[in-house]
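Trainee: Return a 3D structure for these sequence lines:
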Amino acid sequence: MNVQRRLISGTAVAAATVLGLGTLSACSDSSAADNKSGGKLDVVASFYPLQYLAEEIGGTHVHVTTLTQPGQEPHDLEISAKQTAQLQVADAILYLKNLQPAVDDAVAQSEAKTKIDAASLTTLEKHGNEVGGHADEHDDHEGEESGGKDPHIWLDPVKYAEVATGVGKALEKADPDHAADYKKNTASLVKKLDGLNTQYEDGLKNTKSKVFITTHAAFGYLAERYGLTEEAINGLDPESEPSANRVQDLEKMAKADGVTTVFYETLVSDKTAKTIAKDAGLRTDVLDPIEGITSKSRGNDYVQVMESNLKALQKALGAK
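Mentor: Below is the predicted model:
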């Protein structure tokens, strides 16, 4: 395998010492990394959507680990000393800049030769609480609480496929001995995502309503892709609390636009969603931002959960 493994840096040694592992020699660290990954390309992904790409594209040639554990809210991730050491000896790091600040800091300090920022592999946009066609009619809210650019690109199968293509090319460069397999696996994944995009296009083409309410603004790219409007209770921060005015606006909008459902997600409290739904006489359902797969997920992987999301949207929007 044409993969260069680096000597352990002072940062990794310090992290190992914090863990009570003592001072590691450069040789022993390199051997440990090789043993742990079984001689495969050692890839560290920041959270599930990127882990999925690495596993699908890398196949049998990569050993993939993730910094965000199943059920853990990725936005609030803090990097442990053990994970800092892990990032130092990785062959490749796959992350999405500006989604997880602690990860961004740790990656910047890492000496990994291959650092793949998913945000650089497609185009990002700014999204506020309202995203899509409906938002264009209400410009006074556009950009409110938008903060920076929306990182939730994986919820748009087209953008996700663009990221997959970039990840594939990066792995080819990092491990040229298996470039042909990475290229083949990338093509297979892109084809699968193209099929998912077609399912969404066909499934959401004819609906009674085009507006859906979510707990936080994770589905802006999806809404724009398929001619829908996402109205988020909160902004891009899933833990923020909505203002009283925002809640009143949502209740009025729900009546005006024939909204039937308030969506909540698996990794964040459903309290606010259920309160608004009860006050407005609406149903609640799950629309999963797929930031992690757990026993509560409606599917075992990205594609399965996206298909479940499509069914939930079709029901809520009155697909014909």
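
Trainee: Going by C-alpha atoms from here, please, whenever you check contacts or count neighbours.
Mentor: OK.

Trainee: for the stretch 151-300 of the chain, what spans make up the helices?
Mentor: Along the stretch 151-300 of the chain, counting by DSSP state H, counting those that start in this stretch, helices occupy 157-174, 179-203, 220-225, 244-257, 271-280.

Trainee: quick one more, to check against the first:
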Amino acid sequence: MVLMKRLKPAVAVLGSTALIVAACSSETGDETSSDGIQVTTSIYPLEYVAEEVGGDHVSVTSLTTPGSDDHSLELSPRQVNNLSNVDLVVTLSGYQAAMDDALGAAEVSRVIDAADHIKLIEDIDHSGHDHSGDVAEEQEASQDAHDAASEEAEAHEDHDHTDEEDHEGHDHSGPDPHFWLDPTQLALLAEPVAEQLAEIDPDNADEYRANAEQLIADMEALDGDFHEGLAQCESDTFVVSHEAFGYLANAYDLDQQGIAGLEIDTEPSPRRVAEVTALIEEAGVSLIFATSEAEMSVTGALAEEAGVDVDILDAGATQLDENVDYEALMRTNLDKLQNALDCR
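Mentor: Predicted coordinates for the structure are as follows:
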């Protein structure tokens, strides 16, 4: 068996003309507009919430550019300084070191940290079942829960988890950050965003709160469609390039099998590759997923070896197509899961 190459994000190659244009233009998040409340977010799902709640009264920018590696965000000094000029920043602490550092350096007027409102799951096994308790019972996550998760993540940093054979090629670097892949979890940010916008712009407070209620209803409807669409399937096992879908698997009783762990640049061990290949055959899996185009070649190599098809199940940290928003992306993912799991 040929060992799969190390997972790495694709690097865009720019021609000389594109470089000249880029040099004359501003970076994402470099400048603010005078139109409406200025909101900066770290990743697309947070941008989506801010736009849905703020409506026409906000101008929202995500610092993670489309198609880039969200785990390895890099910010320029201008982008860091500009955080002091916006009205509101929405982020997820502990996810992107550059963003955490920037917020520590910049004088930011208002920050919403998703980790203060979401119970991040520290330990999800391959079947997606939470070992830290029922997520539904902990949706009203407190700052104490956030602090406890942060302390535990720091403790993990002091412990060596580099033995691939012992850990089967999976990284255990802290809580799973991909909470937005469960729409009911993303909905938990609607009200905090509405309240911050209401404080900034009291004249439109009722509209922000109404928009938040509508977003919550939309996410509940999406959640219902996932439950219904995945209720009667021949299989509950799906294979994905890295374990970004733990919250989704946990919410809909699916068995997520990651070729690699939470981090997209984690190299799967030969043992893990062999396990996944055997599982594909034993479970009758006919379609496996990459989470992005950058992982298609690696996942495709395993698919070819196992004799199965490969497709993209978008983890949604960035918006690749401005005409495809979070809800549309998730519905596309639902269609692909139904196909892979042979659902009726």
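
Trainee: still on that earlier bit, right, so of the helices of the stretch 151-300 of the first structure, which gets closest to residue 310 of the first structure?
Mentor: When the helices of the stretch 151-300 of the first structure are compared by C-alpha to C-alpha, helix 179-203 sits nearest residue 310 of the first structure, at 6.6 Å.

Trainee: re earlier: could you dump the helices of the stretch 151-300 of the first structure to a markdown table with distance to residue 72 of the first structure and mean neighbour count?
Mentor: Shown next, in a markdown table, are these (distance: least, C-alpha to C-alpha, whole Å; neighbours: other C-alpha atoms under 10 Å):
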| stretch | distance to residue 72 of the first structure | mean neighbour count |
| --- | --- | --- |
| helix 157-174 | 22 | 21 |
| helix 179-203 | 25 | 17 |
| helix 220-225 | 22 | 22 |
| helix 244-257 | 27 | 14 |
| helix 271-280 | 18 | 17 |
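
Trainee: The aligned partner of residue 261 of the second structure in the first structure and residue 217 of the first structure, how far apart?
Mentor: Residue correspondence to the first structure (TM-score structural alignment): residue 261 of the second structure is matched to residue 235. Separation of residue 235 of the first structure from residue 217 of the first structure (C-alpha to C-alpha, to the nearest Å): 5 Å.

Trainee: anything in contact with each of those two?
Mentor: Residues touching both residue 235 of the first structure and residue 217 by C-alpha atoms under 8 Å, 6 or more residues apart in numbering: 128-129.

Trainee: coming back round to it: neighbours of the match of residue 261 of the second structure, how many?
Mentor: Using other C-alpha atoms under 10 Å, residue 235 of the first structure has 25 other residues around it.

Trainee: residues contacting it?
Mentor: Residue 235 of the first structure is in contact with 128-129, 144-146, 216-217, counting by C-alpha under 8 Å, 6+ apart.

Trainee: what does stretch 50-69 of the first structure contact?
Mentor: Residues contacting stretch 50-69 of the first structure (C-alpha under 8 Å, 6+ apart): 37-38, 40-48, 74, 77, 79, 83, 94-95, 164, 167-168, 171, 178, 181-183, 185-186, 189, 292, 301-302.

Trainee: again, only using 6 Å
Mentor: 37, 40-47, 182, 185-186 (C-alpha atoms under 6 Å, 6 or more residues apart in numbering).

Trainee: Repeat that for stretch 84-103 of the first structure.
Mentor: Here stretch 84-103 of the first structure makes contact (C-alpha under 6 Å, 6+ apart) with 12, 15, 42-46, 75, 78, 110-112, 114-119.

Trainee: Where does it end up in the second structure?
Mentor: Aligning stretch 84-103 of the first structure against the second structure (TM-score structural alignment) gives residues 80-99.

Trainee: what's the spacing between the equivalent of residue 205 of the second structure over in the first structure and residue 224 of the first structure?
Mentor: The alignment partner of residue 205 of the second structure in the first structure, by TM-score structural alignment, is residue 179. Plainly put, residue 179 of the first structure is 34 Å away from residue 224 of the first structure if you go by C-alpha to C-alpha.
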